[in-house]
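Visitor: coords below, sequence missing:
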């Protein structure tokens, strides 16, 4: 099922919801559709354009949001789906300092890795192997990472996410330098 970007009344990105939830918000008059996906939903008496981006009519106060949650999907987005050691397609998660040696499960200690590198590294430090990281792991920041970390992406969302750091985030994901 397609997903829809939800913006606050101030155009601040709030999150991503399933199309069905977004459509209920629009039909209840709680949100307005800013971008259509190009698809149409049919009922017995109506045809409605499926939204891709909706904006709430009333401002919703969002409590303080801590750091971006460390999920497998967000980690692969941060690392562009590439192994932090060799650059191959990543299929697993690796702790730079192994957990068996006191490493924490935190953004600055976790990288995406290919199966081969993860197997060879096992529970050793990279210094023991003479390896180097292609990039230093760090926690992502910005509201755009909360959206991009969900794994749902739509090019129609980009203009609404750009003011919140989407250019840098998408450049890291796609491997293209930010303009």
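Guide: Nice, thanks for sending it over. Just so you know, these numbers come straight off a predicted model, no measurement behind them.

Visitor: when you work out contacts or count neighbours from here on, use the C-alpha atoms and nothing else.
Guide: OK.

Visitor: number of nearby residues for residue 114?
Guide: For residue 114, the neighbour count with other Cα atoms under 10 Å is 21.

Visitor: for it, give me its contacts.
Guide: Counting by Cα atoms under 8 Å, 6 or more residues apart in numbering, residue 114 touches 82-83, 86, 88-92.

Visitor: if you count neighbours, what's buried in the longest strand seen in the chain?
Guide: The longest strand of the chain (DSSP state E) is strand 31-42. Buried residues in strand 31-42, defined by neighbour count with 16 or more other Cα atoms under 10 Å: 31-33, 35-36.

Visitor: take the one below as the second:
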């Protein structure tokens, strides 16, 4: 049961993703309500059948002081699609500072990208332009909603109304 469930705060803002058993337990213990369920899949016990949750909403508001995406190696790999941003390979991946640290480059979302060891060695202590390497995508810091929607793996269609930014809703 590798399916995931979108967890919403009491104000319907996206909070996190959890496993189906955890979501079912929250609903069963009346700590959350079922917002969307799978039409084809069910949770079965010996004598009962329950809808499989895809989206739940917590009854109590959870205040998160920081609602951003942590800067980690795996999150940068996810953002970059587990591909070298210079040649496109998926082998021997590592992180590269676009502006080298020795030249004052920072360790942040806008200066880190995924690179294979070969391209990273070729680039060395140069900028991509100096090493004659072209970046496939410019590094960026994803918002929490965009990260959940675009980089967390397979998502359920029922999540989409809760994973759009206000700007996207206005222009749709």
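Guide: That came through, no problem. If you're wondering where the values come from, they're calculated on a predicted model, not measured in any experiment.

Visitor: need the contacts of residue 114 of structure 1 in CSV (columns: distance to residue 157 of structure 1 and secondary structure).
Guide: Formatted as CSV, the contacts of residue 114 of structure 1 follow (distance: Cα to Cα, whole Å; DSSP: H, G, I helix; E, B strand; the rest coil):
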residue, distance to residue 157 of structure 1, secondary structure
82, 24, strand
83, 27, coil
86, 32, coil
88, 29, coil
89, 26, strand
90, 26, coil
91, 27, coil
92, 28, strand
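
Visitor: among the residues you listed, the buried ones, what's the PyMOL command?
Guide: If you want just the buried ones from the contacts of residue 114 of structure 1 in PyMOL, going by 16+ other Cα under 10 Å, the selection is:
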select buried, resi 82+83+86+90+91+92
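
Visitor: buried ones in the host helix or strand of residue 21 of structure 1, by neighbour count?
Guide: In the assignment (DSSP states H and E), residue 21 of structure 1 maps to helix 19-27. Counting neighbours by 16+ other Cα under 10 Å, one finds that the buried residues in helix 19-27 of structure 1 are 19, 22-23, 25-26.

Visitor: and for stretch 126-137 of structure 1?
Guide: For stretch 126-137 of structure 1, burial by neighbour count (16+ other Cα under 10 Å) applies to 126, 137.

Visitor: again with stretch 167-179 of structure 1
Guide: 167-170, 172-173.

Visitor: try stretch 2-17 of structure 2
Guide: Residues of stretch 2-17 of structure 2 classed as buried: 4-10, 14-15, 17 (neighbour count, 16+ other Cα under 10 Å).

Visitor: could you look up the SS state of residue 170 of structure 2?
Guide: helix (DSSP: H, G, I helix; E, B strand; the rest coil).
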